[in-house]
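Chemist: How does the following fold in three dimensions:
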Amino acid sequence: MKWPKILGRTSTSTGEEGAEKPEAARNPKMFRNLNPLPLGIELPFAEILPLAAEFGFPSIELPLPYLMEASREQIQEAKRALVDSGLRAACFPLPVEFREDNEIFNAGMAKLDRAASIASEFGCIRCYTWITPYHDELTFPENFERHRDRLSDCARVLDSHGARLGLEYVAPPSLRKGKNFEFIHDLRGLQELIKLIDLPNVGLLLDSFHWYTSGGTLEEILALKPEQIVYVHINDAPEGLDIDEQADLRRCLPGETGVIQITEFLNALETVGYAGPVAVEPFLAEFRQMEPREVLAKVRDALDRVGM
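Modeler: Next up is the predicted model:
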């Protein structure tokens, strides 16, 4: 799923271009962040911004892949549109394919400095990626070493632009079934990787769905420090399935089924002092057939339901 283009119009704002917005929150708690693509919303950046504001999202995902291909004029227009909207750009995905061979990895690394520089122009300092929980060829130690080395390289480039890197473990057992070599798939394993990367700008992306399917506990969240957490996703899980039967891309809106203790999950994050973006990633096929306003209303109501 892709952003169709960066802008749907040319902004007429005369405000300062590239003005950075501080990461404001609810006094100063977690705040809602809109990531349109997992919601099936494909609109130009300038069109999704006012909708995000209308439906109560103070921040939005930065469409970095398209900004990387944009002209300087288009980047300036995107910055003006963001300023006009009153929103901030909270996060961007790591634009490096570190899971592939050296040629592909090195090609991504060659572009990372420019990508992080563009993100910094938007005041966007949270980058994230996920860890594939298996490998067909590399043993656990070999894969661990590759992740440590490559993610360290990524984090150092991001740090030079003041950005942090959040790593997400992917937990459903169904993903690892039949694979040759299992890899990191829970909080404990990911913390060990982060410990050995040993860079202060590397932390966690916590997703309630993966927390649940890993058998996670509230106690392990309460043991975290706020600076360890970069980003948070909240999703519910389908009813009537054991954890072993849950599939990664079959999720529900927060509070829809009550299978996952999302309110308790959020309360634990609030207790430890996390003050950053929270997004919903349900990957619901039916959303792709709905109007963006209808989707955003459902997401807003779901967030209200779990007290976010």
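Chemist: contacts and neighbour counts: CA atoms only from here.
Modeler: OK.
Chemist: Do you have the helices of the protein handy? List them.
Modeler: With DSSP state H, the ranges of helices along the chain come out as 45-54, 64-68, 72-85, 102-121, 140-159, 173-176, 187-197, 208-213, 218-222, 262-272, 292-305.
Chemist: Could you give me the buried positions within the first one?
Modeler: Neighbour-count burial for helix 45-54, counted by 16 or more other CA atoms under 10 Å, picks out 45, 46, 48, 49, 50, 52, 53.
Chemist: ok, now which ones touch the most centrally placed residue in the chain?
Modeler: By CA atoms, centre = their mean, the mean C-alpha position of the chain lies nearest to residue 128, the distance being 5.6 Å. Going by CA atoms under 8 Å, 6 or more residues apart in numbering, residue 128 touches 91, 92, 93, 94, 165, 166, 167, 168, 205, 231.
Chemist: Next, the second sequence, to be compared with the first:
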Amino acid sequence: MIPALNPVTTGRNVPFLEFLDAASAAGFPALDYYIAPFARMAKEKSVDAAIQLLEERKLTLGSFGLPVEFRKDEGIFQEQLRELPAMADLARRMGVTRCCTWLYPATDEPVAEYTSRFIRRLRECAKILNEYGIRFGIEWVGPKTLRTMKHEFIHTIPGALELIGAIDQPSAM
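Modeler: Purely as a prediction, here's the structure:
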């Protein structure tokens, strides 16, 4: 395991290049970050320029957050899903082999419909990531203090493993 800095642990509001500089200055060898800023750099300049952002700071990108909003609107999901192959290809070219997302432990929606939609959407994401050799980690969030909505959702290891089994893709873990 490689120690990695994640923006969630820093308050999330640190600008991209400042975050990279802070991770480097603190001696982190890696970071877990969004792929979108690297995609913008690759589009504006080149993939090599995106890679150099990390190399200059002696960093690697350990994983990237799933750049697809699967929790809400179907239209947004489909639009972002269409962009996922390009993002996964960039990640692969940058040497990144892991993508991850998390599940909120409660919902106001009927659980069966919510679960079914998540399985379908996450399976579609996992298929694409698998095509690019990227493993897909799904994190469950457990604190009771976050289970404040109408229905509890996945908040245990067995629940997460059951969801991953239902997704049924080799990249999902």
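Chemist: rewinding a little: which of the contacts of residue 128 of the first structure map to contacts in the second structure?
Modeler: Counting by both residues aligned by TM-score structural alignment, their matches' CA atoms under 8 Å, the members of the contacts of residue 128 of the first structure that carry over to the second structure are 91, 92, 93, 94, 165, 166, 167, 168.
Chemist: so where is stretch 75-84 of the second structure in the first structure?
Modeler: Under TM-score structural alignment, the match for stretch 75-84 of the second structure in the first structure covers residues 103-112.
Chemist: Mean per-residue distance, that stretch versus the second structure.
Modeler: Here stretch 103-112 of the first structure, set against the second structure after superposition, deviates by a mean of 1.0 Å using mean CA distance after the TM-score superposition for the first structure.
Chemist: Residues contacting that stretch, please?
Modeler: Outside stretch 103-112 of the first structure, the residues within contact range by CA under 8 Å, 6+ apart are 95, 96, 97, 98, 99, 154, 157, 158.
Chemist: Show me what counts as buried in that stretch.
Modeler: 106, 108, 109, 112.
Chemist: would TSV of those residues with distance to residue 181 of the first structure be doable?
Modeler: Formatted as TSV, these follow (distance: CA to CA, whole Å):
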residue	distance to residue 181 of the first structure
106	24
108	25
109	26
112	29
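Chemist: Out of all residues in the second structure, which is the farthest from the middle?
Modeler: Quick read of the second structure (CA atoms, centre = their mean): farthest out is residue 150, 26.0 Å.
Chemist: how about that residue, what's its partner in the first structure?
Modeler: Residue pairing (TM-score structural alignment): residue 150 of the second structure is matched to residue 180 of the first structure.
Chemist: and the closest residue to that match other than its chain neighbours, what is it in contact with?
Modeler: The shortest distance from residue 180 of the first structure to any non-neighbouring residue, by CA to CA, 6 or more residues apart in numbering, is to residue 136 (5.0 Å). Neighbour list for residue 136 of the first structure: 179, 180, 181 [criterion: CA under 8 Å, 6+ apart].
Chemist: Distance check, residue 136 of the first structure against residue 121 of the first structure.
Modeler: According to CA to CA, to the nearest Å, residue 136 of the first structure stands 39 Å off from residue 121 of the first structure.
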